[in-house]
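In: Got a predicted structure here, sequence first:
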Amino acid sequence: MPYIKKLYEDSFPASEKKPFEWMMDSEERMLVVMADQKVCGLLFTLEDETGILIDYFAIDGRFRQNGVGSRVLGLYLEQAGKPVILEIEDPGSASNEQERKLRLRRKDFYLRGGLKLQDYRVDLFGVRMEMLATIDQFTYNAYVALLKNCLFEGVENHVSKV
């Protein structure tokens, strides 16, 4: 588990992370990604009756050029059995050009993987996010309901449509 925790800590900005220990004790579902019998990634999800939120998805940088991330995403979306939604940092709100390019690469990765840009953005705990889903319209209300069902009472006070 130390490797997974380190990968999680290293892969996401502080403004987006939940405490790792909380996630291990919560409704988060953790999937460990393996390649060549080595742990190389993680996928944390939240799920209710309406859909699945990919909360965190990271592949160790040493495995990224081998297409591991694309294969994992494709397999996961294939077997999900219900709509999948995820939040990505809005490229338009990046603080510099390097960060904007990174966010655009991330967005392109998910679009190539078959997700569709939704017609709304959210402010989630002060971070502006674009929304992607496997269906044409995963509504804002359904997204907030999923958060409320899976996280904590009052989470809706920390998310707004922008």
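Out: Great, that's in hand.
In: Please count neighbours and contacts with C-alpha atoms only from this point.
Out: OK.
In: can you point me to the longest helix in the chain?
Out: For the chain, the longest helix by residue count, based on DSSP state H, is helix 97-112.
In: Next, the buried residues of the following helix or strand past that one.
Out: Downstream of helix 97-112, the first helix or strand assigned by DSSP states H and E is strand 116-124. If you call a residue buried by 16 or more other CA atoms under 10 Å, then strand 116-124 has these buried ones: 116, 117, 118, 121, 122, 123, 124.
In: Pick the one among those residues closest to residue 37.
Out: Taking CA to CA as the measure, residue 37 lies nearest residue 116 of the buried residues of strand 116-124, at 32.1 Å.
In: Second structure for comparison follows:
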Amino acid sequence: MLQFFDVTRDAPWFPQVKALYESAFPANERIPIKHLLDDKIKQEFWAFFDKDDGESGAAENTADENTATPRFCGFSNSISHGDITNIVYFAVVPELRSRGYGSQILQVIREQHPDTRIVVDIEVEEDSKDAEELERRNRRRDFYLRNGFDASPVDYVWQGEHYRLLTAGGTVTDKEFRDFWKEILKDIPGAKYP
């Protein structure tokens, strides 16, 4: 059974989340993790655990202290405004990839935001520097497509990396995406938006 909990600096799983964040995303694609914990922006920063009791697909937001320690599977960080939810960061523990955890995590996010358009950004495949990087980018794109996301015409550059949006639950225009980030970051001095 998949469970999820808020990530806070005091959470016992914070070191695992931080280590996965730093290993899963290159330095140019990360912001300081303290900003993911900052309450100036209303965001969801969740750690996901497999309760390992034979059930699958369900998610809870409560801890059960009387059972075996659940296995840390991954995390997500998303921001919602209006009818758009942007999954900003999302990673599964490397040794647990290709076991369905990523799909389950996406399902939880969609269940928590049933009436929103969900967007993710992926690095543009044609910008890859070598065959191995191209293969990773293609796998990432195919994963999202298998999980109900569609290609979008929106591309942007942020911190030197070229991204393309994929959407689920409806299309998001370039203007909507930029307006989303302008609104989210309006009270953050010096913040850069896509």
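Out: That came through fine. Since we're looking at a predicted model, the values are computed, not measured.
In: In TSV, list the buried residues of strand 116-124 of structure 1 along with distance to residue 151 of structure 1.
Out: As requested, those are exported to TSV (distance: CA to CA, whole Å):
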residue	distance to residue 151 of structure 1
116	24
117	24
118	22
121	20
122	17
123	16
124	13
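In: Now check residue 15 of structure 1 against structure 2: what is it aligned to?
Out: Aligned by TM-score structural alignment, residue 15 of structure 1 pairs with residue 28 of structure 2.
In: In contact with its match: list those residues for me.
Out: Neighbouring residues of residue 28 of structure 2 by CA atoms under 8 Å, 6 or more residues apart in numbering: 159, 160, 161.
In: roughly how far apart are the closest residue to the first one other than its chain neighbours and residue 161 of structure 2?
Out: With CA to CA, 6 or more residues apart in numbering as the criterion, residue 159 of structure 2 has its nearest non-adjacent residue at 6.1 Å, and that residue is residue 28. Distance of residue 28 of structure 2 to residue 161 of structure 2, computed by CA to CA, to the nearest Å: 8 Å.
In: same thing with residue 47 of structure 2?
Out: Taking CA to CA, one finds residue 47 of structure 2 at 26 Å from residue 161 of structure 2.
In: more crowded one of these two?
Out: The residue with more neighbours, out of residue 47 of structure 2 and residue 161, is residue 47; 26 against 13, by other CA atoms under 10 Å.
In: can you pull out the strands in structure 2?
Out: Using DSSP state E, the strands assigned to structure 2 run over residues 2-6, 43-50, 59-60, 71-81, 84-92, 117-123, 150-158, 161-168.
In: Throw these into TSV and include distance to residue 135 of structure 2, thanks.
Out: Supplementary listing: the strands of structure 2 in TSV, determined by distance: least, CA to CA, whole Å:
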stretch	distance to residue 135 of structure 2
strand 2-6	29
strand 43-50	26
strand 59-60	31
strand 71-81	22
strand 84-92	17
strand 117-123	12
strand 150-158	18
strand 161-168	16
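In: Indicate which one of those strands is closest to residue 141 of structure 2.
Out: The nearest among the strands of structure 2, by CA to CA, is strand 117-123 at 7.0 Å.
In: which other residues reach the closest one?
Out: Here strand 117-123 of structure 2 makes contact (CA under 8 Å, 6+ apart) with 83-88, 110, 137, 140-141, 161-172.
In: try stretch 92-104 of structure 1
Out: 88, 89, 90, 91, 128.
In: That one maps to which residues in structure 2?
Out: So stretch 92-104 of structure 1 sits over residues 126-138 in structure 2, by TM-score structural alignment.
In: The matching stretch: which residues count as buried?
Out: Quick answer for stretch 126-138 of structure 2 (16+ other CA under 10 Å): 128, 134, 137, 138.
In: can you put the residues you listed in a markdown table and add distance to residue 32 of structure 2?
Out: Formatted as a markdown table, the buried residues of stretch 126-138 of structure 2 follow (distance: CA to CA, whole Å):
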| residue | distance to residue 32 of structure 2 |
| --- | --- |
| 128 | 25 |
| 134 | 27 |
| 137 | 24 |
| 138 | 27 |
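In: gap between residue 133 of structure 1 and residue 97 of structure 1?
Out: Counting by CA to CA, the gap from residue 133 of structure 1 to residue 97 of structure 1 is 26 Å.
In: one step back: which one among the buried residues of strand 116-124 of structure 1 gets closest to residue 70 of structure 1?
Out: residue 116 (15.4 Å).
In: need the contact list for that closest one.
Out: 132, 133, 134, 135, 136.
In: Excluding residues flanking it in the chain, which one is nearest the second one?
Out: Setting aside the residues directly before and after it, residue 133 of structure 1 is nearest to residue 85 in space (CA to CA, 6+ apart), at 4.2 Å.
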